[in-house]
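# I'd like to go over a predicted model; first the sequence, then the structure.
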Amino acid sequence: METPTDRAYENSAYIPDADAFTHRWAAAARAFRADARRRLDVAYGLGPRERYDLFLPEGAPRGLVAFIHGGYWMAFDKSSWSHLAAGPLAHGLAVMVPSYPLCPQVRVGAIVTAVGAAIDHAAETVAGPIVVCGHSAGGHLAARMGCRDAPLTEGVAARVARIVSVSGIHDLRPLLTTRMNETLGLDLAEARRESPVLADPADVDLVTWVGDGERPQLRRQSRLLSMIWEGLARSVRHVEAPDRHHFDVVEDLADPASALTRALL
């Protein structure tokens, strides 16, 4: 039976023509890959989903952006998001977009570890500061990379300058009572361990970005992280983007001039 918490974290049912977004993203990403300077399917581990795509700007990169996709830790892969590299690329940043293993084949904690391994691997290729950006569940994974216990090598962790969580989920405990947890398999100990709101932030800048038309719990999750990390992280900024919902809010990364793209810089 559906619970109020299920409804609170359901996005598609509250967005008109929601299915059209996934088809549009896949087509835009496919077209972008055809023309971009790229290295596709770079292995960072042994698993079939432990691969990333790396997009390179003209000239030497000024740094690296890691974009982590969402899908509630259960869906999607790197292939639907390539076009979102366009904004950072225009500013001279390389962009890495990884796939990662999904629940229920692995636990959320293992996904966190995989994302850290992907960033470590890409950082061997691209020098300079690192910005970790993610959307939805990817926002959670991005925020975990800004914690002091992030699964990054010491040298790479020191290069992480900024975390940009777009519509991120930063407290996993409410998900324990949702139907999706039948797939996620979270228990209270893991939910606490993997919640960025309960972790110590590293010396990073944090940007939490959420659409003003999103579900109330998603807006609360973004405010919560910014409030808790305020005074602990190097700097904190919280933005509620006007006229954006959970799906279209992240599309602004494809625009080099957008406010969201500028937030990465």
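Perfect, thanks for sending it. Keep in mind that what you see is a predicted model, and the values were worked out from it rather than measured. Numbering: from 1, shown residues only.
# for the rest of this, base every contact and every neighbour count on C-alpha atoms.
Will do.
# residue 96 contacts residue 51, doesn't it?
No. Counting by Cα atoms under 8 Å, residue 96 does not reach residue 51; the two are 10.2 Å apart.
# out of those two, which sits in the busier spot?
residue 96 (28 against 23; other Cα atoms under 10 Å).
# ok, now which ones touch that one?
52, 53, 54, 55, 64, 65, 66, 67, 122 (Cα atoms under 8 Å, 6 or more residues apart in numbering).
# how about 10 Å then?
By Cα atoms under 10 Å, 6 or more residues apart in numbering, the contact set of residue 96 is 38-40, 42, 52-56, 64-68, 78, 82, 85, 118-119, 122-123, 126, 132.
# next one for the comparison:
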Amino acid sequence: MRDWDDAYANSAHIPGSEKMPALWTERAAAYRAGLKDFRADITYGSGERQRLDLVLPDGDSKGLVVFVHGGYWMRFDKSTWTDLAEGARHHGWAVALPSYTLAPAARISDMTGEITTAIAKAASLVPGPIRLAGHSAGGHLVTRMLCDDSRLEPAVFNRIAGTLSISGLHDLRPLLKTKMNDTLRMTMEEASLESAALQLPRGHSPVTAWVGGGERPEFIRQSDLLANVWTGFDVPTHLVIEPALNHFTVIDGLKDPSSQITARLIGLD
């Protein structure tokens, strides 16, 4: 029988991973300190974690990027990842980074609703096209925005020009077999409803599933699954497997204005 806990155990297979959260937090704080226009803790709801940060470019914005962080729906917040905004910000895009209520205080379906509201709030602050991006659990949350049960209002949904799911989770049913579900508390019904790969897409904006070639095989499978299934519904999908990168290094390119992943995020490729 397959060890599903090991299938999703990224940190256990990345040497030095225990030191990374502190490093991410330090880098993000240093980046914020150097920004000319940074707006912190914009409320999009009454919950303690229903806040987003907004990184603004020099001059007028070309549009809005919303980046949703990962952490298996149980860890981290917006302040850990601010520096990932630099690639898009350099090219003239505003970048919103929302926090959201984590498990066990919230169910995954609740988080989907919170990110819906966060995107609507950010969209009210920045005009123009919207590009969504998310890492790991964040990849799940942004692809849920594109499903036929999406609660985004048409005026916001129709602005979405592209979505980038980085190491995203698109079929949550295997997670029912992991110890982390003691915290997530998913049922089979919720896992199925919250799986983008099991839902019909609402529109036809491009979707890229981006994953590192050095990741756990399950994350490569999950990325391939979404790209494969949604292609059948005439969604322009792409699967990009970036060689050698692992679950944590795969997002580093978002900090680089000249990287391939930044170009894909803002529609330059």
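Received, thanks. What you see is a predicted model, and the numbers here were worked out from it, not measured in a lab.
# quick revisit: what's the overlap in contacts for residue 96 and residue 51 of the first structure?
The contact lists of residue 96 of the first structure and residue 51 share 40, 42, 78, 118, where a contact means Cα under 10 Å, 6+ apart.
# list the ones among those that fall in helices.
residue 118 (DSSP state H).
# in strands only, show me the shared contacts of residue 96 and residue 51 of the first structure.
40, 42 (DSSP state E).
# in the second structure, which spans are helices?
4-7, 20-33, 86-90, 108-125, 137-144, 154-157, 181-184, 188-193, 217-231, 260-265.
# by how much does the fifth one deviate from the first structure on average?
I take that to be helix 137-144 of the second structure. Compared with the first structure after fitting, helix 137-144 of the second structure has a mean deviation of 0.6 Å; criterion: mean Cα distance after the TM-score superposition for the first structure.
# residue 9 of the first structure: how many residues sit nearby?
18.
# need the contact list for it.
Neighbours of residue 9 of the first structure in contact, by Cα under 10 Å, 6+ apart: 72, 169, 174, 175, 178, 180, 215, 216, 217, 218.
# wait, doesn't the third one sit right on residue 191?
Yes. Residue 174 of the first structure is in contact with residue 191 according to Cα atoms under 10 Å; the separation is 8.9 Å.
# comparing these two, which residue is more hemmed in?
With neighbours defined as other Cα under 10 Å, residue 174 of the first structure and residue 191 compare such that residue 191 has more, 21 against 15.
# so the more buried one makes contact with residue 109?
Yes. Applying Cα under 10 Å, one finds residue 191 of the first structure in contact with residue 109, separated by 9.1 Å.
# quick one on the thing from earlier: mind giving me the PyMOL command for buried ones among the shared contacts of residue 96 and residue 51 of the first structure?
To isolate the buried ones among those in PyMOL, judged by 16 or more other Cα atoms under 10 Å, type:
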select buried, resi 42+78+118
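# what sits against the closest residue to residue 137 of the second structure other than its chain neighbours?
Counting by Cα to Cα, 6 or more residues apart in numbering, residue 70 is the residue found nearest to residue 137 of the second structure once chain neighbours are left out, at 4.5 Å. With contact set as Cα under 10 Å, 6+ apart, residue 70 of the second structure has these partners: 76-78, 81, 134-141, 166-168.
# quick check: the closest residue to residue 147 of the second structure other than its chain neighbours vs residue 142 of the second structure, distance?
Spatial nearest neighbour of residue 147 of the second structure, chain neighbours left out: residue 201 (4.3 Å); criterion: Cα to Cα, 6+ apart. Separation of residue 201 of the second structure from residue 142 of the second structure (Cα to Cα, to the nearest Å) stands at 12 Å.
# higher neighbour count, those two?
residue 142 (28 against 23).
# measure that one to residue 197 of the second structure for me?
12 Å.
# quick check: residue 139 of the first structure vs residue 38 of the first structure, distance?
Applying Cα to Cα to residue 139 of the first structure and residue 38 of the first structure gives a distance of 24 Å.
# these two: which is more packed in?
Neighbour totals were compared for residue 139 of the first structure and residue 38, and residue 139 leads with 28 against 17 (other Cα under 10 Å).
# ok, that one - contacts?
Residue 139 of the first structure touches 67-70, 132-133, 145, 163-170, 208-209, 222, counting by Cα under 10 Å, 6+ apart.
# which position in the second structure pairs with residue 13 of the first structure?
In the second structure, residue 13 of the first structure lines up with residue 12, judged by TM-score structural alignment.
# would you mark the buried spots in stretch 7-17 of the second structure?
8, 10.
# could you give the number of residues near the nearest residue to residue 4 of the second structure once chain neighbours are set aside?
Spatial nearest neighbour of residue 4 of the second structure, chain neighbours left out: residue 178 (5.8 Å); criterion: Cα to Cα, 6+ apart. When neighbours are counted by other Cα under 10 Å, residue 178 of the second structure registers 16.
# isn't residue 178 of the second structure right up against residue 72?
No. Counting by Cα under 10 Å, residue 178 of the second structure does not reach residue 72; the two are 11.8 Å apart.
# counterpart of residue 119 of the second structure over in the first structure?
Residue 119 of the second structure maps onto residue 119 in the first structure, by TM-score structural alignment.
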